[in-house]
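Visitor: Just to be clear, the model below is a prediction. Sequence and coordinates:
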Amino acid sequence: MLSVDALSKNFINVSITNTVDEALDILNQFKIKHLPIVKSKAFLTIISEETLKAAHPGTIMKDFVNKGVKKFVRQDDHLLDAAKAMVDEELTIIPVLEDDESFMGIITMEDLFTKIISRFGLNSDGSLLVIEVPQQDFQLSELIRILEMENVHLFSVLVSMENFPNIEITLKTDIKDINSVLQTLERYSYTVKAYFENDQYIHQLKDRYESLISYLNV
């Protein structure tokens, strides 16, 4: 799951000769709040919508090359590295560069969301289960064994340390009736924090996606 695999399709590059008005049109077209400024194949910086709106409409992008954020990922970086870079810098896009520093394109927040949902199997039929266990008691092999006893197949396992020393584990499974699994996990002292059966989960994904698009349209 490499960054190059999530490049935005048909993105229009912004060069140092484009004006603020032209750049704002591109922001609106792709529903993003940040743009990379590129000279030929060289990535220069990321400029924000806020900065552009504060400038004169006829100002050219060359005037912004010493401003903004010079953040990027390389084509062979993991997609989650791209996600981390976007979150750390509060960006709606991240540029992707080749090994020789040549600009390849960008990943948008929408691209990232869609690719992660697909690659972790979160859009497949089944249920989403969120459990919690103390860090010292967590063994992935044991958890998998328990689920195998219930004839459950896993599409993905996501582990969060946010509530350390407890570990939160999000499981995407192929099971449609989750009641028996809940009872088994509780017998093994796992705390079930939440679960979403297929129709409910798809509805929540749709709501979150629409919230994201609404945010990008602000």
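Guide: Received it, and whenever you're ready, just let me know what you need.
Visitor: alpha carbons only for contacts and neighbour counts from here, please
Guide: Will do.
Visitor: Residue 179 - how many residues pack around it?
Guide: Counted with other Cα atoms under 10 Å, residues neighbouring residue 179 total 10.
Visitor: For residue 212, grab the count of nearby residues.
Guide: Applying the criterion other Cα under 10 Å, we find 14 residues in the vicinity of residue 212.
Visitor: try residue 4
Guide: With neighbours defined by other Cα under 10 Å, the count for residue 4 comes to 21.
Visitor: In this structure residue 82 contacts residue 76, no?
Guide: No: counting by Cα atoms under 8 Å, residue 82 sits too far from residue 76 to count as a contact (10.5 Å).
Visitor: Can you pull the residues that touch both of those two?
Guide: Here residue 82 and residue 76 have residue 3 as joint contacts, going by Cα atoms under 8 Å, 6 or more residues apart in numbering.
Visitor: Buried residues, the longest helix seen in the chain. List them.
Guide: For the chain, the longest helix by residue count, based on DSSP state H, is helix 198-216. Residues of helix 198-216 classed as buried by neighbour count (16 or more other Cα atoms under 10 Å): 198, 201-202, 216.
Visitor: let's bring in a second model and compare:
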Amino acid sequence: MLNKELISSNIPTLHYQDTVGEALLLMQESHLSQLPVVDDDKYLGVVFEEDLQKNSQEQTLQGSNIRLSKVMVPAHTYYLQAVQVALDYRIAIVPVVENEELVGVINQVDLLTELGRQTGVQDPGGVIVLEMDSINFSFSEISRLVETNDAQITQLNTFRQSQPPSLLVVLKVNTIEISTIVATFQRYDYKVKYYFGEERYVNQLKSNLDHLMNYLNL
């Protein structure tokens, strides 16, 4: 999915000759705290509501000292670049530019929706998060351990964390019942940081233990 394919049709654009008051009103109507600014279709940057509020509402954007952040992504690059820009700059919109002209704007909500669709967040299945040193990461080994439990990995993502320095490996598997998979990882000395799914095996053990305790109390 390219950036140009995620452009929203309902995000307005400010012009360099607009007043601060007009800009603030447009932000209020669109429920956004940032909007792109253009001058004769040339992209100038993003203006922030907090910067506008420090200026007279009668001033034009051009005549004020308002800072414009030239954050943007090219139209023909992969959408994950827009995701990274939104995270890096903590903005709700990502301008899409081609040949210095504003092609459109991507809404953060649309970015998250596409990210969820492509990473299979809405697909049924369990999630297991492993924590390890980067040098110990082996996709083939992790996949083999999952497959020994008659399951398959449908998504795998890795994230580096600084405290403590380690690699998080997020697995999405094609089964909700993950207790045997978790047990397999633990048996092979993998650190299972989190897991989300049904634990029928664990629940059955607890049920059996409860029955035993009830019997002993008779």
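Guide: Okay, I see it. These figures come from a predicted structure and were not determined experimentally.
Visitor: For structure 1, which segments count as helices?
Guide: Assigned helices in structure 1, in chain order: 20-30, 49-53, 79-89, 109-119, 140-149, 179-187, 198-216 (criterion: DSSP H).
Visitor: what distance separates the fifth one from the middle of the whole chain?
Guide: This points to helix 140-149 of structure 1. Helix 140-149 of structure 1 sits 28 Å away from the centroid of its parent chain (Cα atoms, centre = their mean, to the nearest Å).
Visitor: for that helix, packing partners?
Guide: Counting contacts by 3 or more Cα pairs under 8 Å, 6 or more residues apart in numbering; DSSP states H and E, helix 140-149 of structure 1 packs against helix 179-187.
Visitor: hmm, back to that, distance to residue 164 of structure 1 added to the helices of structure 1, as a markdown table?
Guide: Written out in a markdown table, the entries for those read as follows (distance: least, Cα to Cα, whole Å):
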| stretch | distance to residue 164 of structure 1 |
| --- | --- |
| helix 20-30 | 38 |
| helix 49-53 | 37 |
| helix 79-89 | 20 |
| helix 109-119 | 24 |
| helix 140-149 | 17 |
| helix 179-187 | 20 |
| helix 198-216 | 26 |
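Visitor: I'd like to know which of the ones you listed lies nearest to residue 103 of structure 1.
Guide: Each of those was checked against residue 103 of structure 1 via Cα to Cα, and the shortest separation belongs to helix 79-89, namely 14.9 Å.
Visitor: picking that back up, looking at the buried residues of helix 198-216 of structure 1, spot the one nearest residue 61 of structure 1.
Guide: residue 216 (22.2 Å).
Visitor: In contact with the closest one: list those residues for me.
Guide: With contact set as Cα under 8 Å, 6+ apart, residue 216 of structure 1 has these partners: 31-33.
Visitor: doesn't residue 193 make contact with residue 182 of structure 1?
Guide: No: at 10.4 Å, residue 182 of structure 1 does not count as touching residue 193 under the criterion of Cα under 8 Å.
Visitor: the more surrounded of the two?
Guide: The neighbour count for residue 182 of structure 1 versus residue 193, taken as other Cα under 10 Å, is higher for residue 182 (16 against 12).
Visitor: leaving aside the residues next to it on the chain, what's closest to the residue nearest in space to the middle of structure 2?
Guide: Geometric centre of structure 2, nearest residue: residue 112, 5.6 Å, by Cα atoms, centre = their mean. Leaving aside its sequence neighbours, residue 112 of structure 2 sits nearest to residue 83 (Cα to Cα, 6 or more residues apart in numbering; 7.9 Å).
Visitor: Give me the buried stretch members for stretch 46-65 of structure 2, please.
Guide: 46-49, 52, 55, 59-61.
Visitor: just to revisit the earlier point, residue 82 and residue 76 of structure 1: which has the busier surroundings?
Guide: For residue 82 of structure 1 versus residue 76, the count of surrounding residues by other Cα under 10 Å is larger for residue 82: 27 against 15.
Visitor: What is the aligned counterpart of the more buried one in structure 2?
Guide: Here residue 82 of structure 1 is matched to residue 82 in structure 2, going by TM-score structural alignment.
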